[in-house]
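Visitor: My questions are about this predicted structure, shown below with the sequence.
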Amino acid sequence: MFEEYFVKPATTDRFRGSWIGAEIESYLEWLVREGYADKTIWRRVPIGYAFGEFAWVQGARTVADLPEHVEAFVADRVASHLARFGSDRSMVKEVRGPVEQMLSVVLPGFEGSGRRHQRVPFVDVLPGFFDYLSSERGLRASSLFQYRHHLSRFEAHLSRIGVTSLGELSPTLLSAYMVERSATGLSKSTVRSTAGVLRVFLRYAHREGVIGTDLSGTVGWPQFYRLSNIPRSVSWEGVNRTLAAVDRRSPVGRRDYAILLLLATYGLRGREIVALTLDDFDWKRERLAIPERKAGHSTAFPLSPIVGDAVVDYLQHGRPDTSDRHVFFRAAAPQRPISSAAVSALASRYLRAAGVSVPRPGSHTFRHSAVQRLVDADMDLKTIGDFIGHRSARSTEVYAKVAIEALREVALGDGEEVLS
């Protein structure tokens, strides 16, 4: 495969003649498979070759010996660059990245020094807690992530104040922590989530005998009244302005336009967008299936022609050639399905580009806008809840606050007809 990307025979002979020539070629095949651009391949493969030659001189004789020479190679290349150009800015990343990426391809289990998976908090004292959450409580991966998020901050707080054992916890200490969290400007819902996570954690710690007293009841949380907020929707005119801001001439634009249409038309959640597969589109019957909603049930929608055309445009002229059945993919290598965070980020980006002002813009903005349109069309809340996948009708009640015309009639008249 070297000849497909490197023109000079001397270059391909040099790569193939390396003592890790097979590994370098495997790395090249992986880069191609993951959709990396040619210019990226031209830059990274030679670095992999240079690293192999450097490691050989330093005494490496097997592929398993390579990781111990990474730091020395990076230091050598950075020093050489500094001597020639007088700057080493970004060079460490430019050298280390390709080397560690190649090692992750050819050495199973190799983990580089870059971004790591989030450490599991309190794993040393309560190693079974997250297994308990997933197996006994049946929590989803997204919920487990939230537990790690909140408990990591609690663990860091305890370390900062010098608490080395959960046995030192007390109602006073827990109250002080909750006060600190409340004072940092977090929303009431976030502080309440922190309290809920701590209560579950403390009950489990007591059950396992790590703490002698069940302290879960001493964790206070802010009052959070149902229906106290107004959904952060934008007008349908704002939705259309946002859609018009998408440049659909590029693969990224085609993908983003299709995603925004799905959000606005069906009120889908970001995670429902990323879970869509080619099998969920029934083109013959013009139906769209959403098989795994938050409430655990499925929904089937009539497939809007506008949405269908946008998805087809992306599938034909934007989606990478892959055997993966997911619909939407990252635009940059490595080739992976898009994440829910990316869906929310792109929605926020286009809202701002269109000059549409809304608190905390994101994918849920379009979901709220879809519901607002249904409310304006005088659909009952039960039907709306079924449409957007609410488990309980109580979750839809907040949208009664945005039934503007009905509320206006109440304000201007006696309201008897509206309330009857």
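Guide: Perfect, I can see it now.

Visitor: Every contact and neighbour count from this point should use C-alpha atoms.
Guide: Will do.

Visitor: which residues touch the residue lying closest to Val99 once chain neighbours are set aside?
Guide: For Val99, the nearest residue in space outside its immediate sequence neighbours is Gly48; the separation is 5.7 Å by CA to CA, 6 or more residues apart in numbering. Listed by CA atoms under 8 Å, 6 or more residues apart in numbering, the contact set of Gly48 reads 24, 98-99, 102.

Visitor: put this beside the first:
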Amino acid sequence: MDTTVAGVGSVVVAELRAAGYMESTVGQYRKSIRALRCFAEGRGGSYTPSLGAAFAALTISPRTGRFSAQRSFDYRRLVGVFDAYVRTGRVDLSCRKRGGGGARPASGEFTALATAWDTDTDDRGLAPATRDAYGRVARAYLVFLESRGIRCLGDADGASVLRFLESLSGRWATSSLFWVVSNFRPFLKFTGRNDLVDAAGLAVVRRSHTILPVLPDEVERLVVHACATPAISARDAAITLLAMTTGLRACDIINLRLADIDWRARTASLVQQKTHNPLTVPLTDLLVGRLADYVLDERSDSSDDHVFLRRVAPYTRLSDHASIHRVITTVFGKAGVTDVKAGTRLLRHNAASRLLRAAVPLPTISAVLGHASLESTDLYLSVDEDRLLDCVLDVPDGTRS
């Protein structure tokens, strides 16, 4: 096997073209390969994982002198492909999650602790998104400790937890810090350090209960009309209509498989990723029609049996909820709706609120949305103005204000 950067690079480029990648993407890979070749000069010329790690760490743009997100992404992507090739002899073009899971600790104890935590969350069968969130914040804390010269958890104190959370305030919205603490606390309990758990409880972080609005009838009409026209691709129309009419979570839309669709009964049956509960939802005529258009005419020929696939190589399922959000935002924009921050969360709340206004009982709404508890559905009572007005008591005559 030719393990020189040039040799591996030529194999990678050939595989990219064979897999149907766009020339613009191939060009980005070739640009990174040229940079790697220059970096490897004077270092033997052969590619090794350690060489790749050093190359991927070159995240500062020589032009601006600042961190370059595009440079970091391109270099890390190339190194991942090169590493897989020298390890297995095969070019692995499978998609990787954005961000790469964040920074990772370097010290032996912290690396072992992070690995043990990942193993524990995996053994407990937690959802992939939950494991990723738990692991990301745990590693961020360990990296934070290392930046303060701490290499042993025994040397960390409760103040380090508060300083860590304070360091995130510049990058996280105040409303989002609640979820950081929620994802952080299980790791602290895993370490057995009750003092660190108590310190996390001292952080003044409150959960935000935002009441999302219901889409006006005119907005729904515009979106549905656009989804019925050729202006919207069949895939994007089906995804948007599925989210709008069923209230499915983004993760469940991504994981939907061809075998889950009952075309005769016009239903989709699945096991929800978040609750692990089975769910069957009805499909409207327009949704079934656009879904059929996509499967028969648009969908790429792929061994991946997920319903919704990427439009460009590799033709695999959509990567994460950001992909679904991007699709829905694009559809709303083409429908002429630009003043609504669209996404599955909004459409999920909208579907629930519409059902509630149609006098559908809460237990039924809870079942349709796949809530594990009826309490989760109670939030939608806050947007049912008509029923809330029914609860208002008349003020007796003569009562002073």
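Guide: Yes, it's here. As the structure is a prediction and not an experimental result, all values here were calculated from the model.

Visitor: Kindly provide the TM-score of these chains.
Guide: Comparing the chains after superposition, counting by TM-score structural alignment, normalised by the length of structure 2, produces a TM-score of 0.72; 365 aligned residues with a CA RMSD of 4.7 Å.

Visitor: thinking again about what came up before, the residue nearest to Val99 of structure 1 is in what secondary structure piece?
Guide: Using DSSP states H and E, Gly48 of structure 1 sits in helix 38-57.

Visitor: now do Ser10 of structure 2
Guide: helix 5-18.

Visitor: Aligned counterpart of Leu263 of structure 1 in structure 2, please.
Guide: Residue correspondence to structure 2 (TM-score structural alignment): Leu263 of structure 1 is matched to Ala243.

Visitor: So its match, which state does it fall into?
Guide: Assigned by DSSP: H, G, I helix; E, B strand; the rest coil, the conformation of Ala243 of structure 2 is helix.

Visitor: you'd agree it is up against Leu346?
Guide: No: using CA atoms under 8 Å as the test, Ala243 of structure 2 is too far from Leu346 to be in contact (9.4 Å).

Visitor: check contacts around the match of Leu263 of structure 1.
Guide: Applying CA under 8 Å, 6+ apart to Ala243 of structure 2 gives the contacts 249-250, 253, 344, 347-348.

Visitor: Just the buried ones from those, in ChimeraX syntax?
Guide: The following ChimeraX selection, which keeps only the buried ones among those, applies the criterion 16 or more other CA atoms under 10 Å:
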select :249,250,253,344,347,348
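
Visitor: Need the counterpart of Asp376 of structure 1 in structure 2.
Guide: The pairwise alignment with structure 2 assigns Asp376 of structure 1 to Arg357, based on TM-score structural alignment.

Visitor: Its match: how many residues sit nearby?
Guide: Here the neighbour count serves as a burial measure; for Arg357 of structure 2 (other CA atoms under 10 Å) it reads 15.

Visitor: Excluding chain neighbours, give the residue nearest to it in space.
Guide: Leaving out its chain neighbours, the residue that sits closest to Arg357 of structure 2 by CA to CA, 6+ apart is Asp384, at 6.5 Å.

Visitor: Same check on Asn183 of structure 2?
Guide: Closest residue in space to Asn183 of structure 2, ignoring its immediate chain neighbours: Tyr134 at 5.1 Å, by CA to CA, 6+ apart.

Visitor: how about that neighbour, what's its match in structure 1?
Guide: For Tyr134 of structure 2, the equivalent position in structure 1 is taken to be Tyr147, counting by TM-score structural alignment.

Visitor: quick one: Pro350 of structure 2 from Ala18 of structure 2, how far?
Guide: If you look again at residue 350 of structure 2, you'll see it is Asn, not Pro. Taking CA to CA, to the nearest Å as the criterion, Asn350 of structure 2 is separated from Ala18 of structure 2 by 44 Å.

Visitor: and if you look at Ile150 of structure 2?
Guide: Using CA to CA, one gets 48 Å for the distance from Ile150 of structure 2 to Ala18 of structure 2.

Visitor: repeat for Arg221 of structure 2
Guide: Shown here: Arg221 of structure 2 relative to Ala18 of structure 2, a distance of 43 Å by CA to CA.

Visitor: quick one, which of the two is more surrounded?
Guide: Here Arg221 of structure 2 and Ala18 are set side by side on neighbour count (other CA under 10 Å), and the busier one is Arg221, at 13 against 10.

Visitor: Just the buried residues of the helix or strand that one falls within, please?
Guide: Under DSSP H and E, the secondary-structure element containing Arg221 of structure 2 is helix 217-227. By neighbour count, and taking 16+ other CA under 10 Å as the criterion, the buried residues in helix 217-227 of structure 2 are 219-220, 223-224, 226-227.

Visitor: What helices and strands are in contact with the helix or strand where Val78 of structure 1 lies?
Guide: Following DSSP H and E, one finds Val78 of structure 1 within helix 70-85. Contact here means 3 or more CA pairs under 8 Å, 6 or more residues apart in numbering; DSSP states H and E; on that basis helix 70-85 of structure 1 packs against helix 38-57, helix 91-106.

Visitor: Try it again at 6 Å.
Guide: The contact analysis (3 or more CA pairs under 6 Å, 6 or more residues apart in numbering; DSSP states H and E) places helix 70-85 of structure 1 against no helix or strand.

Visitor: neighbours around the residue nearest to Arg357 of structure 2, how many?
Guide: Per other CA under 10 Å, the neighbour tally for Asp384 of structure 2 reads 15.

Visitor: try Glu29 of structure 1
Guide: Applying the criterion other CA under 10 Å, we find 14 residues in the vicinity of Glu29 of structure 1.

Visitor: I'd like the distance from it to Val105 of structure 1, if you could.
Guide: When distance is defined by CA to CA, Glu29 of structure 1 is 10 Å away from Val105 of structure 1.
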